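**Student:** Show me how the following folds:
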Amino acid sequence: MLAAMPASPRSPRSPRDACARSSGDACPGALRLHEADDGALARIRIPGGVLTPPQAEVLGGAAERLGDGELHLTSRGNVQMRGLAPDCGTELASLLDGAGLLPSARHERVRNVVASPLSGLDGAGAADVRPWLTALDGLLCASDGATALSGRFLFALDDGRGDVDALGADLTLLGLGASEGLLRVGHGDTVLRVPAPDAPRAALTAADAFLDSARGTGAWRVKDLPDDTAAALPAEVVRRLREAGVPVAPERRPRPLEALPPAHGRVPGGLRETALSVGVPLGRLAPEQWRLLSGAGGLRLTPWRGAVVTGIAPGRADGLLEELSAAGLITGPGSPWTGVGACIGQPGCAKSLADVRAEAGAAVGPPGRLPVYWSGCERRCGHPHGEWIDVVATPDGHRISHVRGESATGTTTVRDDPAALAAAVAEARGAHSQDAPTRDARAPDTRGSRS
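**Tutor:** Purely as a prediction, here's the structure:
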């Protein structure tokens, strides 16, 4: 039986603490619980967000038996359980291990892999990344060196449509076709062309190179490295790959700024079976919602706190969409919850200055052009990437900004007036293009058309 660690107390930590020392990495996991204000918290890494129906059933049962019953989706397609007793870790680990959700106790916190959720379903990508997902997870779990990665370090597998490439992962594999792929190291425009069968091994080689480069710098992720070290990292990866006999050629490919998630509803394509894409308001699933999802087919949890249900018989799809909608999930364009996200806030987090989930719900209105994310403090846990409206609770009120990439503009502060706050957020979400449609409507059909 896998041994679980007790819930660890909250402690302040600099984001530049050394990632290679596990004693300094307090990221919660399935075996290391985190003590929050609403009880212990477990974070279960699910590479690519892929769950079989039996695995999903085990997760739901564990949340009801050991926690508050709800499952919380993260911005990396993982699952969190909250309200756990501090001493439940051993029982939780046993349940997860039996379901195949803990293939390696030493690696469970470093299995941070997001993947294009529609890959292989709608025909829009250049390559199906599922073989890469299986191979990379196997290589990670077999690598002693990979245990030194931080629980924050992120891999992304993009099938060529550009969705998860825009999420700012530390290492991104991009599909080009059956024979070749690209490896992006960090956030720059340099990518490395490699043979597709060697791509997962190339990503692990790059992770090893990062760990060596990060030694002594206090870097958790590639973006934390000193500028000159980060700039030199792709060349070091090239050197190591060539030493290993992997053909590699550097080239330039800008990283997309905007990450568009699958549109909600039926996924285009699919002849013998159907897939449905649904959104989860604030990423929080009640027991009955999770049972409905997990009983419908296979699941691919998305980095936008949603789920793609796969393996649905075509004649069942319309009725299931109606059931999911009636259960409070987002099943099509026009939902007021489209593009609305928030951290856990009060009362679950001691650092939060407000109950931002309740505030987000009170401010919900017609969907705007831009997504909005509510944060209870300056840490802004789980915030999106690309372009969005940033609402942060501060001692002086709520600060509202338009974020695009690394810059924030149009900042204003609203003090203790819920109506004024809701109006300011609505204006910010639509102010930059009054007649522009929402992102759900804007995404092209070929994408299957946004913690």
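**Student:** make it CA atoms for all contacts and neighbour counts henceforth
**Tutor:** Noted.
**Student:** And the contacts of the strand or helix carrying Arg193?
**Tutor:** Using DSSP states H and E, Arg193 sits within strand 190-195. Contacts with strand 190-195, where a contact means C-alpha atoms under 8 Å, 6 or more residues apart in numbering, come from 179-185, 202, 234, 238, 246-254.
**Student:** Are any of the residues you listed buried, and if so which?
**Tutor:** Glu180, Gly181, Leu182, Leu183, Arg184, Val185, Ala202, Pro234, Val238, Val246, Val248, Pro250 (16 or more other C-alpha atoms under 10 Å).
**Student:** SS state for the third one?
**Tutor:** When the structure is reduced to helix, strand and coil (DSSP: H, G, I helix; E, B strand; the rest coil), Leu182 reads as strand.
**Student:** next one: Leu174
**Tutor:** strand.
**Student:** ok, back up a step: mind checking what helix or strand follows the strand holding Arg193 in sequence?
**Tutor:** Per DSSP H and E, the helix or strand that comes after strand 190-195 is helix 199-214.
**Student:** relative to strand 190-195, how tilted is that following helix?
**Tutor:** 140 degrees (axes from the mean of the first three to the mean of the last three C-alpha atoms, to 10 degrees).
**Student:** got the buried residues for helix 199-214?
**Tutor:** 199-211, 213-214.
**Student:** from the residues you listed, which is closest to Ala99?
**Tutor:** If you rank the buried residues of helix 199-214 by distance to Ala99 using C-alpha to C-alpha, Pro200 comes first, at 24.8 Å.
**Student:** mind listing what the closest one touches?
**Tutor:** Here Pro200 is in contact with Trp132, Ala135, Leu136, Leu139, Leu173 (C-alpha under 8 Å, 6+ apart).
**Student:** Of those residues, which pair is most distant in space?
**Tutor:** Leu139 and Leu173 (14.7 Å).
**Student:** Next, the second sequence, to be compared with the first:
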Amino acid sequence: MPAAPDSPVNGAPAVPAAGRAARDDACPGALRLHTADDGPLARVRIPGGLLTTRQIRVPADAADDLGDGRLDLTSRGNLQLRGLRAPDAATALAGRLAAAGLLPSYAHERARNVVASPLSGLDGHGYADVSRWVRELDALLCASPAAAGLSGRFLFALDDGRGDVAALGADVTVIARPDRARAELRLAGTPVAHVPVADAPRWALRAAEAFLTLAAGHPARAWRLADVDPTGARTAQLLPLADVPPRDGPADPSPGHRTGPRLGGLAQPGGGTWVLSAGAPLGRVTARAWRVLAEVAGAAAGQVRVTPWRGVVVPGVPADEAPEALRRLAGAGFLTGEDSPWRGVTACAGRPGCAKSLADVRADAEAAVRAEAAGPGHPLLPVHFSGCERNCGRPDGARVDVMATADGHYRVTTGGTGARAATSTAARELPAAVATARRTTPPPPRTTT
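**Tutor:** Just a heads-up that it's a prediction; the model follows:
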């Protein structure tokens, strides 16, 4: 089990020497808040996006009582609260999270960055139910003093073999294999070993601890594996792999870019229940909408999985109740169909939340999306709106990039991952420019499950 919370908010254990440089990164957490223009911001790590019945409502209540009444879903399946008003917001939030089991170790709260295949164990696909890996890796992380030195940027990915989260550029990736006995361990995307399925979380942790050994001797700040070891070769040499079967034959195929579960309902194997998939427009929902989600989940299996594609998955919904549950989610503001023009639309915080932003990109994104008319046979390329050149929150993969510039215009860049063409567009002309760009660039491959 994860360690119990080990200190008050203002007295967390000292970071091990090997990780001090990494801990200087600016990633916020639930204890270390980020000061944004709209108030302090907290990021709550949700390993694997897994929330239980008693945990689902806690972030919504905290957003209402302590923040601006909204929740942001991040590209790592975590949750953010903005505009935290109370002077003791960090202490109050930490107490609520700890009581719900969402803060098992104060020392490790920013190190618990774990993404996992959202539909694993639910739809009959994949070679393992990685939710067990998520729980075991989280417990191992919280029990490792060294792991407290991982930066808030370091990422683990646990993929059940379908290739969805393996495409997200994690530092340490574990992928279930067709033989169901072994898993492939990848470091910075490079395959290094096949490990026993039962020991996969332990090897993921050992890889992270090996990275910290390398980072301790690195002259510059090393937040992620690629900072010190782009191919993972040096980290692999530090792993005690003598008792691990070598990777036999070629590496497993590399996954392509994925866009996550399809929105809507999917019958679960065995009949009788559905799994529902819904998205959050621009990755943001109200606390009220989140409570509707909690009610839908509570009437089903009592679980929610937050996805790295700024969405949620609700398993175990009785088949005869699924259509009404989808209507309730849609009425609360969630996206529940693939034909929505909001599908694949992301944006940074923009004004007024970010002082560096050159525009209110969310308002301009909403105006652009309202002009869309997506539907069957008219796939739209994903699009990301940024308020400056930092491109915060931009997902990987082919997409249209829309970036605000200092002259009050937007630079719209198209062309996928190869040669790219950019044009300058006035804000009033942005809806037409974005609509054209999303249709003239071929969409990336996507999962069908």
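**Student:** Reformat the contacts of Pro200 of the first structure as JSON lines; add neighbour count, secondary structure and distance to Leu293 of the first structure.
**Tutor:** Conversion of the contacts of Pro200 of the first structure to JSON lines gives the following (neighbours: other C-alpha atoms under 10 Å; DSSP: H, G, I helix; E, B strand; the rest coil; distance: C-alpha to C-alpha, whole Å):
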{"residue": "Trp132", "neighbour count": "21", "secondary structure": "helix", "distance to Leu293 of the first structure": "26"}
{"residue": "Ala135", "neighbour count": "15", "secondary structure": "helix", "distance to Leu293 of the first structure": "27"}
{"residue": "Leu136", "neighbour count": "23", "secondary structure": "helix", "distance to Leu293 of the first structure": "27"}
{"residue": "Leu139", "neighbour count": "16", "secondary structure": "helix", "distance to Leu293 of the first structure": "30"}
{"residue": "Leu173", "neighbour count": "31", "secondary structure": "strand", "distance to Leu293 of the first structure": "29"}
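**Student:** Would you mind measuring from Gly265 of the first structure to Leu276 of the first structure?
**Tutor:** 5 Å (C-alpha to C-alpha, to the nearest Å).
**Student:** okay, and the common contacts of those two?
**Tutor:** Common neighbours of Gly265 of the first structure and Leu276 (C-alpha under 8 Å, 6+ apart) are Leu321.
**Student:** Look at the two and report which has more neighbours.
**Tutor:** The residue with more neighbours, out of Gly265 of the first structure and Leu276, is Leu276; 27 against 22, by other C-alpha atoms under 10 Å.
**Student:** Now do the same for the more buried one: helix, strand or coil?
**Tutor:** strand.
**Student:** Quick check: chain neighbours aside, which residue is closest to it?
**Tutor:** Excluding its sequence neighbours, the residue lying closest to Leu276 of the first structure (C-alpha to C-alpha, 6 or more residues apart in numbering) is Arg266, at 4.5 Å.
**Student:** burial measure for Ala423 of the first structure, as a count.
**Tutor:** Ala423 of the first structure: 12 neighbours (other C-alpha under 10 Å).
**Student:** Hmm, Asp401 and Tyr410 of the second structure touching each other?
**Tutor:** No - counting by C-alpha atoms under 8 Å, Tyr410 of the second structure does not reach Asp401; the two are 9.6 Å apart.
**Student:** Return the residues in contact with the residue nearest the centre of the second structure.
**Tutor:** Per C-alpha atoms, centre = their mean, the C-alpha nearest to the average position across the second structure is that of Arg76, at 1.5 Å. When contacts are counted by C-alpha under 8 Å, 6+ apart, Arg76 of the second structure touches Asn113, Val114, Val115, Thr307, Pro308, Trp309.
**Student:** Go through the residues you listed and name the one nearest Ala406 of the second structure.
**Tutor:** Distances from Ala406 of the second structure to the contacts of Arg76 of the second structure, taken by C-alpha to C-alpha, are shortest for Trp309, at 29.5 Å.
**Student:** I'd guess that closest one is in a helix, am I close?
**Tutor:** No - read with three-state DSSP, Trp309 of the second structure is coil and lies in no helix.
**Student:** picking up where we left off before, neighbour-wise, which of Tyr410 and Asp401 of the second structure wins?
**Tutor:** Tyr410 (28 against 25).
**Student:** Just give me the match in the first structure for that one.
**Tutor:** Using TM-score structural alignment, the partner of Tyr410 of the second structure in the first structure is His398.
**Student:** Is its match in a helix, a strand, or coil?
**Tutor:** strand.
**Student:** is it true that it touches Val391?
**Tutor:** Yes - counting by C-alpha under 8 Å, Val391 is a contact partner of His398 of the first structure at 6.3 Å.
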